[in-house]
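Chemist: below is the sequence, then the predicted model.
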Amino acid sequence: MGKATGFMEIEREEAVQRDPLTRLSDWKEYSAPFSDEVMSRQGARCMDCGTPFCHIGMDINGATSGCPVYNLIPEWNDLVYKGKWKEALERLLSTNNFPEFTGRVCPAPCEGSCTVAISDPAVAIKNIEQAIIDKGFENGWITPRIPKKRTGKKVAIIGSGPAGMAAADQLNQAGHSVTVYERDDRAGGLLTYGIPNMKLDKEVVGRRIRLLEQEGVDFVLSTEVGKDISADALKEQYNSVILCTGAQKHRDLVIEGRDSQGVHYAMDYLKFATKSLLDSNFEDGNYIDAKGKDVIVIGGGDTGADCIATALRQGANSVVQFGKHPQLPTKRTASNMWPEFPQVFTLDYAHKEAKAKFGEDIRQYSIQTKKFVADETGKLKELHTVEMKKVQDENGMFVFEEIPGTEKVWPAQLVLIAIGFEGPEQPVLRQFGVDTFNRKVEAKYGDFRTNVKGVFAAGDSRRGQSLIVWAINEGREVAYAVDEYLMGSSLLPTVNAL
């Protein structure tokens, strides 16, 4: 602990963000880096707690608290305070394969369980993490790590998202020959096509993929397992297969008028926008355009916020976001005490942009969509809603009831459904013959084996829709399990071996 009184003397400083209205004219990252001096001050705020709750990495009341990859946060905070950036990088990379991703898009459950946050704003852990890894790349400290010898074992990984990439990275370093199969034309999974460029620049993703390739990982793109190559062929060619397919089965809103032209899944909207940006800077026109339209986003999560930011940059006439829950409180409630993730009202980057453009918060709370209405040509023209209230039924369960007289008609030519995912897509799972439970692959955490010999599962395909940092956790852990399966024992780091 470099400065014992730092948390009392130094206030939290937020990351510098580009002007909300100015950044709407481009697709560059919305945040700017901190200076070394600011980072040093922020690192000094860390208390180096006897029990550092910032990296407990566990679910409490349905939400993640602390860091699921168990980052050694107090250690690298202290090193940044002392200006020992290279040592801080070594500590960071010892637990996290891709801090350049988590430092940008992780919701930072570590900060919610920071001890300073009991009474003051948390240590700026997420910003420090990003600063460490960015400095590592800028200074050339991060170079290809070529395994000194190969084991002769071959592993196929289905899916190139954060779980698949983390598993590939670990297994490659263990000396195995790793091939990652991806059905899209670019690797990265939702890191590439599910998160907009202004939140995670695709060059950041591409840089990491190129590094993995230089280290020996083989990416096979535009190849869908089950169509372009069979599960049986993979099981024959490889000593082990890992399913990291994600949970990409969209949850739909099955109501009247769903087939109206102009109603789309949020993830399709985001994917087409990013692909067109990367392919042609939107010159090809192969995207869903919000220009001049009244846009409604159904769903109050991060994906919905990303849709808002994208629609604003496309020149939407108006944007409104619907959420079924009431507005969150500005401070923790008695039922949401530290170290739980703080369920409090915040303005996401997209909401700041919308407020700057339209002069108000565009979110609508406790609202349910009843039906979509199209014009005579089948094109969406409006949707109908009613307000809801949360009440307890006769069994003590909380349910939502409609409030009579609150019906409303909203003009809309584009609606984006962002209400989550039901689990992994089933066809590839059926090809492998793996057992499922509640639509997810049945494989115990820590073991990760499916019922099919040599076939493992990790990430969202196993645990359901979750955080990027949990995907990295599972990618690292399944790598240990596979290495042990192939070699009889493993020297890879793992929490489960402690």
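Modeler: Received it, and whenever you're ready, just let me know what you need.
Chemist: hey, let's count contacts and neighbours off CA atoms from now on
Modeler: Noted.
Chemist: for this structure, what's the longest strand?
Modeler: In the chain, assigned by DSSP state E, the strand with the most residues is strand 380-392.
Chemist: OK, contacts around Asn97?
Modeler: The contact partners of Asn97, by C-alpha atoms under 8 Å, 6 or more residues apart in numbering, come to Ala166, Asp169, Ile472.
Chemist: tell me which element the last one falls in.
Modeler: Secondary structure assigned from DSSP states H and E places Ile472 in helix 468-487.
Chemist: and the gap between Ser461 and Ile146?
Modeler: With the distance defined as C-alpha to C-alpha, to the nearest Å, Ser461 ends up 30 Å from Ile146.
Chemist: more crowded one of these two?
Modeler: Neighbour comparison, Ser461 and Ile146: the larger count goes to Ser461, with 29 against 13 (by other C-alpha atoms under 10 Å).
Chemist: who are the contact partners of Ile288?
Modeler: By C-alpha under 8 Å, 6+ apart, the neighbours of Ile288 are Tyr269, Phe272, Ala273.
Chemist: ranges for the helices of the stretch 51-200 of the chain?
Modeler: Counting by DSSP state H, counting those that start in this stretch, the stretch 51-200 of the chain has helices at residues 73-81, 85-93, 99-105, 109-112, 125-138, 162-173, 190-193.
Chemist: ok, residues contacting the last one?
Modeler: Contact with helix 190-193 is made by Gly161, Pro162, Arg186, Leu200, Lys202, Val205, Leu270, Lys271, Phe272, Thr274, Lys275, as judged by C-alpha under 8 Å, 6+ apart.
Chemist: isn't the third one up against Val220?
Modeler: No - with contact defined as C-alpha atoms under 8 Å, Arg186 and Val220 do not form a contacting pair (9.4 Å).
Chemist: what comes up buried for the longest strand of the chain?
Modeler: Leu380, Lys381, Glu382, Leu383, His384, Thr385, Val386, Glu387, Met388 (16 or more other C-alpha atoms under 10 Å).
Chemist: next one for the comparison:
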Amino acid sequence: MALQRMLKFVTVGKETPEKRDATARAHDFNEIYREFAASKAAEQASRCSQCGVPYCQAHCPLGNNIPDWLRLTAEGRLQEAYEISQATNTFPEICGRICPQDRLCEGNCVIEQSGHGTVTIGAVEKYITDTAWDMGWVKPIQPAVERVETVGIIGAGPGGLAAADVLRRAGVQVTVYDRNDRAGGLLTYGIPGFKLEKDVVMSRIAQLEQGGVQFVLNCNVGTDISFDAIRGKHDAVLIATGVYKTRDLDGPGANASGIVAALDYLTASNRKSFGDEVPEFDSGALNAAGKRVVVIGGGDTAMDCVRTAIRQGATSVKCLYRRDRANMPGSQREVQNAEEEGVEFVWLAAPCGFAGEPVQSVRVQKMRLGAPDKTGRQSPELIEGADYDEPADLVIKALGFEPEDLPGQWATPALETTRWGTVKADFGTHATSLPGVFAVGDIVRGASLVVWAIRDGREAGTSILTWLTQPAQAAAE
């Protein structure tokens, strides 16, 4: 009986939630996709083929049980769909908004491969969880038994918060330390509101607080409190700091004013959305209004920057990327959204210098794609004599992020790192070289996706619970 509601991909076409008009949405920071209506969510969920081997689930870092919650949605059993969804995903309302589904679940949908158009998994996931919040199905954590053990988590981003959720559900006392004045990490300050409205993040943080997670904010480990002090206060520690050090540009004039880091730029914009005073924005240093903006990079952070600059009222916004469209790392859906909003992409182009103080132009080298590198991607090669100058009043560096020197900053040389500077941790247990210290997310992987940080945090939470029981077991023996 249940399957009669499914397998409708042959007769029902793919539909995504309606997008707000590009001209209108380019003037505000509200999310651009409208919500599915209940009937439309059920209809689109019914397109799922209920595969025997669900590739959507296999290609989800969290292993979300997607076919089951699609079937429950098609049957109108939304609360059960939410329970299945949140069983494997700490923040489904966030993943439904910002996961690159075109590269993960939807990109591997069987009916997409057969030419019928993918099931709109991300939009249905968002609909299920938004409904759960509206209906009051999302409850504060209530552990069955409180435990005496305490865990300190350094970093209130998705990895740290996912681990906090797992540990609190088991009754462990959890304290999260973060350098910012609000929890959430990049979810709060790095991702613009048009992709992830901030009340979505704040609601989840409030739910964790109501469940007993303690937050110590404006706390810079290594300055305000030592790492050793945190280890001394807790039975175990989780490092979930992320990577925030911006990769720098080379070439003459690279230190000119008007050349800014992507995260500084996005943070200033997000702080304004909270109503904070942001002197760097008000002075114009981190504000694109009335400026010719050039963003350098081709990842999702670059897409966030170009689309933010449009909304701030830039005169023009251009994105330089050294490879072509097919080889860029960012979401193709985000590129399309940016183009609709007025961003111009300049493919096969890389900066080699800057003129003016403050910056007035970028010297651009034209490139072509040559032989594949060790990753299989074609390497960009310089075309001699094809340089030109691109006028610019604001240049935003979105070249990726590198880890900070945590052993040096925290005076903890015994914390082992890799040759890339990331913390060395076991990929199964997430244990580091220090007893009782674990690490997750970008500080281990390098800059990656939010969904991978959530997976790491959930796994680490389980590993920490196992580790906490070992001393008690040893004493009993």
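Modeler: Nice, I can see it. Values in this document were obtained by computation on a predicted structure and should not be read as measured data.
Chemist: next, the TM-score between them, please.
Modeler: Scored against TM-score structural alignment, normalised by the length of structure 2, the superposed chains reach a TM-score of 0.92; 462 aligned residues with a C-alpha RMSD of 2.4 Å.
Chemist: mind putting the contacts of helix 190-193 of structure 1 into a markdown table with neighbour count and distance to Tyr70 of structure 1?
Modeler: Compiled in a markdown table, those are given as follows (neighbours: other C-alpha atoms under 10 Å; distance: C-alpha to C-alpha, whole Å):
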| residue | neighbour count | distance to Tyr70 of structure 1 |
| --- | --- | --- |
| Gly161 | 25 | 20 |
| Pro162 | 29 | 16 |
| Arg186 | 17 | 29 |
| Leu200 | 22 | 23 |
| Lys202 | 21 | 26 |
| Val205 | 17 | 22 |
| Leu270 | 25 | 31 |
| Lys271 | 19 | 31 |
| Phe272 | 19 | 35 |
| Thr274 | 22 | 31 |
| Lys275 | 18 | 33 |
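Chemist: show me which pair in these is furthest apart.
Modeler: Pro162 and Phe272 (20.3 Å; C-alpha to C-alpha).
Chemist: whereabouts in structure 2 does the helix holding Ile472 of structure 1 align?
Modeler: Here helix 468-487 of structure 1 aligns to structure 2 at residues 450-469, judged by TM-score structural alignment.
Chemist: give me the mean distance between the matching stretch and structure 1.
Modeler: On superposition with structure 1, the mean distance recorded for stretch 450-469 of structure 2 (mean C-alpha distance after the TM-score superposition for structure 1) is 0.4 Å.
Chemist: buried ones in that stretch?
Modeler: 450-461, 463-465, 467-468.
Chemist: that older thread, Ile362 of structure 1: which of the helices of the stretch 51-200 of structure 1 is closest?
Modeler: Per C-alpha to C-alpha, nearest to Ile362 of structure 1 of the helices of the stretch 51-200 of structure 1: helix 99-105, 22.0 Å.
Chemist: quick one, strands of the stretch 251-400 of structure 2?
Modeler: 259-261, 292-296, 316-321, 344-347, 349-355, 361-372, 378-382, 388-391, 394-397 (DSSP state E, counting those that start in this stretch).
Chemist: which other helices and strands does the second one contact?
Modeler: In terms of contact count using 3 or more C-alpha pairs under 8 Å, 6 or more residues apart in numbering; DSSP states H and E, strand 292-296 of structure 2 is assigned the packing partners helix 300-311, strand 316-321, strand 394-397.
Chemist: go through that strand and flag the buried ones.
Modeler: Buried residues in strand 292-296 of structure 2, defined by neighbour count with 16+ other C-alpha under 10 Å: Arg292, Val293, Val294, Val295, Ile296.
Chemist: please say which position in structure 1 the fourth one maps to.
Modeler: Spelled out, that is Val295 of structure 2. Checking TM-score structural alignment: Val295 of structure 2 goes with Val297.
Chemist: tell me the contacts of that match?
Modeler: The contact partners of Val297 of structure 1, by C-alpha under 8 Å, 6+ apart, come to Gly304, Cys307, Ile308, Val319, Val320, Gln321, Phe322, Val415, Leu416, Ile417, Ala418.
Chemist: now find how far off-centre stretch 111-124 of structure 1 is within its chain.
Modeler: Distance of stretch 111-124 of structure 1 from the chain centroid (C-alpha atoms, centre = their mean, to the nearest Å) equals 22 Å.
Chemist: give the buried residues for it.
Modeler: Under the neighbour-count criterion of 16+ other C-alpha under 10 Å, stretch 111-124 of structure 1 has Glu111, Gly112, Ser113, Cys114, Thr115, Val116, Pro121, Ala122, Val123, Ala124 buried.
Chemist: now the residues you listed as CSV including distance to Lys352 of structure 1?
Modeler: CSV is the format used below for these (distance: C-alpha to C-alpha, whole Å):
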residue, distance to Lys352 of structure 1
Glu111, 21
Gly112, 21
Ser113, 25
Cys114, 25
Thr115, 28
Val116, 26
Pro121, 20
Ala122, 21
Val123, 22
Ala124, 20
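Chemist: what's the closest of those residues to Lys28 of structure 1?
Modeler: The nearest member of these to Lys28 of structure 1, counting by C-alpha to C-alpha, is Ala124 at 22.5 Å.
Chemist: now Leu415 of structure 2: how far from Gly408 of structure 2?
Modeler: 9 Å.
Chemist: quick one: which of the two has more around it?
Modeler: Neighbour comparison, Leu415 of structure 2 and Gly408: the larger count goes to Leu415, with 17 against 11 (by other C-alpha under 10 Å).
Chemist: what's the matching residue for that one over in structure 1?
Modeler: Leu415 of structure 2 maps onto Val434 in structure 1, by TM-score structural alignment.
Chemist: assess the claim that that match and Arg449 are in contact.
Modeler: No - taking contacts as C-alpha under 8 Å, Val434 of structure 1 lies outside contact range of Arg449: 9.8 Å.
Chemist: between helix 162-173 and the helix holding Ile472 of structure 1, find me the angle.
Modeler: 40 degrees (axes from the mean of the first three to the mean of the last three C-alpha atoms, to 10 degrees).
Chemist: check which helices and strands helix 468-487 of structure 1 sits against.
Modeler: Against helix 468-487 of structure 1 (3+ C-alpha pairs under 8 Å, 6+ apart) you get helix 162-173, strand 455-457.
Chemist: great, nothing more from me.
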